[in-house]
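Visitor: dropping a prediction and its sequence here:
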Amino acid sequence: MTSGVVAAYGIDLSAVRGQVDAVLEDFLAGKARAAAGRGHPPEVVRTVRDFLAAGGKRIRAMVCVVGWHAAGGHGDVTSVLRVAASLELFVAFALIHDDIMDDSASRRGRPAVHRAMRAQLGGDERAERLGAGGALLVGNLALMWAQELLHTARLDAGRYPVVHGLYDAMLEEVMYGQYLDVMGTDRGPDDLEAALQIIRFKTASATIERPLQLGAAVAGAGATTMDVFTQLGLPLGEAFQIRDDLLDVFGSPDGACRPGLSDLREGKRTVLLALGLQRADQVQRERLRHLVGRADLREREAAEVRDILETSGAREDTERLITSRYEQVLRVLDDAAFPQAADVALRDLAITATQYTS
């Protein structure tokens, strides 16, 4: 399969997404047939398929394919598309498990997988335990299938260990990041560097850096290109997560993304919260410590938290951090001299990752 997505002005990212979705649908259709033939529960594949269909921008998959183009990839895109699609199954695993650990009520406008399974079982204490267990197993299968799909990418013998080594490193980094997020660190919630460390492990590397490097590895790139993708990927990945955390608390200017309560109720260790605790006066700091992390936090109290984060300057400082990382990415791109189509696509992805668009 050739790409059919490169024009003189850039790479058609919507076409890339369509190709990745086609790979996922074909793979999961095969899994559904296999499950039917072996008498396995059909709802497992259906749950993963519905989760993927519910939304998501396919950022990681698109970044992977763009990394392939940037590293000189051309011609048959079959291998890189299968690597890219495997990343979306990995993301499904990570998000399903993340929702279990946070006991999130929803994901992408639908009940979280464990909540949906709990409801199917009746909603009592036993249903809560079994629903979480069922979702855990569905997430595990999504991870197994991600790795299985990765193995179907036909890679040159010399590129196989590089691609799989990068993939394994990404898995390990995300697990350590999730551990830090769940268990915390020995530093307080006002420690900005601690919040950034969680982002780097849990999100930044797996969202931008490793997908770029995976695509480049499929194309046969060397160490220099990999280093450039680290210089580009980590700040862009950090900016992506910081923006996401801002949207969760404040929503979007156009109202399409509404302010949420989940991060505030969870007491999530975000850059926004760390800056809020640093910038707030003593009275405001006490209110933040009293309100953030309460499972029963109401909208009126969340509005008070938002006001403190706004008036203390924490929201503005958080926006500055995003801007500084975006500008850092542009400087790296200016120096990198990637092929024009890839350069345009990377700049578009930088905007998508750092600036809210409905």
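Guide: Sure, I can see it.
Visitor: use CA for all of it now, contacts and neighbours both
Guide: Fine.
Visitor: can you pull the contacts of the most centrally placed residue in the chain?
Guide: Geometric centre of the chain, nearest residue: Thr207, 5.2 Å, by CA atoms, centre = their mean. Neighbouring residues of Thr207 by CA atoms under 8 Å, 6 or more residues apart in numbering: Ile59, Arg60, Gly237.
Visitor: one more structure, for comparison:
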Amino acid sequence: MTSGVVDAQAIDLCAVQRQVDAVLESFLAEKVRAAAGRGHPPEVVETVRDFLAAGGKRIRALLCVVGWHASGGHGDVTSAVRVAASLELFVAFALIHDDIMDDSASRRGRPAVHRVMRARLGGGERAERLGAGGALLVGNLALMWAQELLHTAPIESGRQRLVHGLYDAMLEEVMYGQYLDVMGTGRGADDVEAALRIIRYKTATATIERPLQLGAAVAGADDATMEVFTGLGLPLGEAFQLRDDLLDVFGSPDGACAPGLSDLREGKRTVLLALGLQNADLVQRARLDRLVGRADLEERDAAEIRDILFATGAREETERMITSRYEHVLRVLDGAGFPPSADRALRGLAVKATQYTS
């Protein structure tokens, strides 16, 4: 690990985000030209472009570049930025597919991709099926383009195998996590450990641990640094998802994120719900069993669910779990010996991840 390095200059995360967005725009502009030249449907690239432009904090991309800095990366940051941009296309793939499987109505304040495609085809069952199929293919292309960006990054030859191996591991972990999420919905909903297992596979590794390790691998990090990124990445990734689950049900106190219905209608297997079911009395449990997972759930019923999750202490316990994981991350950073600029950036991103609102 890097230690004792005098590094007073802060990492400009806004500049990093602009660099990542510039790589994505240049890459997709070339895809637009290629599609036009070959007679491919132009709306495919535009759909991915629009999805990326709709928002998101680019937290995975930022962590990748900060991981590069933390691991002694110096000089030209092009390779790390290109790998970071690849992660954003990977996220687009994962979210587009996730919305299909959940039949989510919206993403980042806009209609979900499969809903957009369904609308293009008109109404009816056929349009619904074909819209989902079209979105599935758009998501597949986003994944293929993510891999293309990764494989064309100018990574030193001795480091390519590790970088590609970490990326492949991330893909596999997310697929297993998504499988557990889909197949486990509605079953064993009061099992906190099962819910945490889904988080670790589906979110914690791909959101925090692997992006940090990918940046570190590009910089040529040692095994000790990789272990540190696992030590802080997994608990921070869990806290990230726990916060996201709370925001989906309760919204944020400042009103920036409104309470939603999607997780409750889906019956999503969250730690929050598992804690509520575990702590509920017979009457509360019966109401949760009756209401959670109903596709026609109305706001009045959602308010009752929220009241039960609050009364059983599930909301408070989830907040405690977030706090304990965040504090663990700070302890790991205290002993990591990263350059001051990388340390500050990681602490700031830890706050951003645990207060994530979109």
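Guide: Cool, got the structure. These figures come from a predicted structure and were not determined experimentally.
Visitor: closest to Val162 of structure 1 among the contacts of Thr207 of structure 1?
Guide: Relative to Val162 of structure 1, the closest of the contacts of Thr207 of structure 1 is Arg60; by CA to CA it sits at 18.3 Å.
Visitor: which one in structure 2 is aligned with that closest one?
Guide: Mapped onto structure 2 by TM-score structural alignment, Arg60 of structure 1 lines up with Arg60.
Visitor: count the neighbours of its match for me.
Guide: 24 (other CA atoms under 10 Å).
Visitor: Gln160 of structure 2 now?
Guide: The local packing of Gln160 of structure 2 (other CA under 10 Å) involves 18 other residues.
Visitor: relative to Leu89 of structure 2, how far out is it?
Guide: 19 Å (CA to CA, to the nearest Å).
Visitor: equivalent analysis for Leu150 of structure 2, please.
Guide: As for Leu150 of structure 2, its distance to Leu89 of structure 2 is 10 Å (criterion: CA to CA).
Visitor: kindly report the same for Trp68 of structure 2.
Guide: 19 Å.
Visitor: okay, those two: which has more neighbours?
Guide: Trp68 (28 against 25).
Visitor: can you map out the helices along the stretch 1-150 of structure 2?
Guide: Along the stretch 1-150 of structure 2, counting by DSSP state H, counting those that start in this stretch, helices occupy 13-38, 43-53, 59-70, 78-102, 113-120, 125-151.
Visitor: tell me which of those helices sits nearest to Arg290 of structure 2.
Guide: helix 78-102 (19.6 Å).
Visitor: which positions in the closest one come out as buried?
Guide: Going by neighbour count (16 or more other CA atoms under 10 Å), the buried part of helix 78-102 of structure 2 is 78-100.
Visitor: which residues of the stretch 201-350 of structure 2 fall in helices?
Guide: When assigned using DSSP H, counting those that start in this stretch, the helices of the stretch 201-350 of structure 2 occupy the ranges 210-219, 223-250, 262-266, 271-279, 282-291, 299-311, 314-334, 340-354.
Visitor: quick check: which of those is buried the most?
Guide: helix 210-219 (a mean of 29; mean count of other CA atoms under 10 Å).
Visitor: for Gly109 of structure 1, which non-adjacent residue is spatially closest?
Guide: Ala54 (7.9 Å; CA to CA, 6 or more residues apart in numbering).
Visitor: same thing with Ala194 of structure 1?
Guide: Residue nearest to Ala194 of structure 1 in three dimensions, not counting chain neighbours: Arg187, with 6.8 Å by CA to CA, 6+ apart.
Visitor: assign the one you found to helix, strand or coil.
Guide: Here Arg187 of structure 1 is coil, with the state taken from DSSP: H, G, I helix; E, B strand; the rest coil.
Visitor: that one and Ala195 of structure 1, how far apart?
Guide: From Arg187 of structure 1 across to Ala195 of structure 1, the span is 9 Å (CA to CA).
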